[in-house]
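Colleague: fold the following and give me the result.
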Amino acid sequence: MSTNRPAAIVALARGLTSEEAAREAGVSGRTVRRWMEEQDFALEVRDARTQLLQHAVGQLAAGAVEAVTTLREALRDADGRNRVQAARVLLDATLALRESLDLEERLAALEAAQQEAH
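Modeller: Here you go, the predicted model:
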């Protein structure tokens, strides 16, 4: 296996075109396009993309905790406008999260019912 394949895999997982991935990997665009026709290569790109997305979600979750802490601190701000704005943002986020969780629960129930039907 070429030592350049991993670089091409990561580049493609990041959303680069085959030509851009080829430049990053130091191979021809033709080589990357040939690799892309291989099922194992495509699976490796998908797995790398999944790992990148999982890392991004983790970073977002960490930032969300900090954001909520900041908003909660703003609730105690001396300026009433800052308190009201923080309260609005927290309530909006809470309602959106609640709706998302409700939809997730309903979807899970539908999927479970469908599994039982089969």
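
Colleague: rest of the way, CA atoms for contacts and neighbours
Modeller: Fine.

Colleague: for the lengthiest helix in the chain, name the packing helices and strands.
Modeller: Identified as the longest helix of the chain according to DSSP state H is helix 80-117. Using 3 or more C-alpha pairs under 8 Å, 6 or more residues apart in numbering; DSSP states H and E, the elements in contact with helix 80-117 are helix 39-74.

Colleague: elements contacting the helix it packs on?
Modeller: helix 5-13, helix 80-117.

Colleague: so which of those is the most surrounded?
Modeller: helix 5-13 (a mean of 22; mean count of other C-alpha atoms under 10 Å).

Colleague: for it, which outside residues touch it?
Modeller: The contact list for helix 5-13 (C-alpha atoms under 8 Å, 6 or more residues apart in numbering) reads 18, 20-22, 24-25, 32, 41, 44-46, 48-49, 52.

Colleague: one more, for comparison:
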Amino acid sequence: MENLKMSGVFTLKIDNTVKGLSANQLDAVTLLVSGMTYAEAAGRLGVSERTVRRYMADPAFKEALAILREQVSQMASNMLIARMANAVAVLVEIMQNPPERHGALRMNAATKILDYAFKVRNQDAAEGRLKRLEEAVAALGTPEEEQSVGAVISSLKEYGYGSDM
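Modeller: Alright, predicted model coming up:
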């Protein structure tokens, strides 16, 4: 299992996916997950942008990238949800007491944390529902039933439900 550090906040783990990836490919995965473009990652690695694009054609590289993106997303979601209680406490404190010098900033930060945390919860719930629908389609026996439920799932994906669209 390979551990990758990202900006001192996250330690990401890639299991069997790293087999066959070079050190440069692992670094490219980390840079791309951190938000860099192909050109920026290539510049940081000292390779051409075309090389980074070739990495993207490698199934193991794409799998490692997908695993790390999911880990980053999950960690960020967990951090937001973990801070919901603190955000509510800040809002209650500001509501009950006259705002001090930084009250507006604290209130804004607390509100944003709650907004993002609720969006994450809603997205997780929608993904769970979509997964259950997909499992139900897989369990169906007749092609006609599969096609009609499959069309519903395709429509849901078009509207942004589900993470593996």
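
Colleague: please state their TM-score.
Modeller: The TM-score (TM-score structural alignment, normalised by the length of the first structure) is 0.62; 100 aligned residues with a C-alpha RMSD of 3.5 Å.

Colleague: of the contacts of helix 5-13 of the first structure, just the buried ones, ChimeraX syntax please.
Modeller: This is how ChimeraX selects the buried members of the contacts of helix 5-13 of the first structure, with burial counted by 16 or more other C-alpha atoms under 10 Å:
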select :18,20,21,22,24,25,32,41,44,45,46,48,49
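
Colleague: okay if I get the helices and strands packed on helix 39-74 of the first structure as CSV plus distance to residue 66 of the first structure?
Modeller: CSV is the format used below for those (distance: least, C-alpha to C-alpha, whole Å):
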stretch, distance to residue 66 of the first structure
helix 5-13, 28
helix 80-117, 13
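
Colleague: measure the residue nearest the centre of the second structure to residue 80 of the second structure for me?
Modeller: Closest to where the C-alpha atoms of the second structure average out (C-alpha atoms, centre = their mean) is residue 73, at 2.6 Å. Counting by C-alpha to C-alpha, to the nearest Å, the gap from residue 73 of the second structure to residue 80 of the second structure is 11 Å.

Colleague: so what sits against both of those two?
Modeller: Residues touching both residue 73 of the second structure and residue 80 by C-alpha under 8 Å, 6+ apart: none at all.

Colleague: for the contacts of helix 5-13 of the first structure, which one is nearest residue 114 of the first structure?
Modeller: Of all the contacts of helix 5-13 of the first structure, residue 46 has the smallest distance to residue 114 of the first structure: 27.9 Å, by C-alpha to C-alpha.

Colleague: can you get me a residue count around residue 95 of the second structure?
Modeller: 12 (other C-alpha atoms under 10 Å).

Colleague: same check on residue 58 of the first structure?
Modeller: For residue 58 of the first structure, the tally of surrounding residues (other C-alpha under 10 Å) stands at 12.

Colleague: map it across to the second structure for me.
Modeller: When the second structure is aligned by TM-score structural alignment, residue 58 of the first structure is paired with residue 78.

Colleague: for that match, which residues are in contact?
Modeller: Not one residue lies near residue 78 of the second structure by C-alpha under 8 Å, 6+ apart.

Colleague: and it, how far is that from residue 111 of the second structure?
Modeller: Residue 78 of the second structure is 17 Å from residue 111 of the second structure, where distance means C-alpha to C-alpha.

Colleague: and what of residue 90 of the second structure?
Modeller: Following C-alpha to C-alpha, the distance that separates residue 90 of the second structure from residue 111 of the second structure is 9 Å.

Colleague: just residue 88 of the second structure next, same as before
Modeller: As judged by C-alpha to C-alpha, residue 88 of the second structure and residue 111 of the second structure stand 8 Å apart.

Colleague: Validate this expectation: residue 13 of the second structure resides in a strand.
Modeller: Yes - per DSSP: H, G, I helix; E, B strand; the rest coil, residue 13 of the second structure lies within a strand segment.
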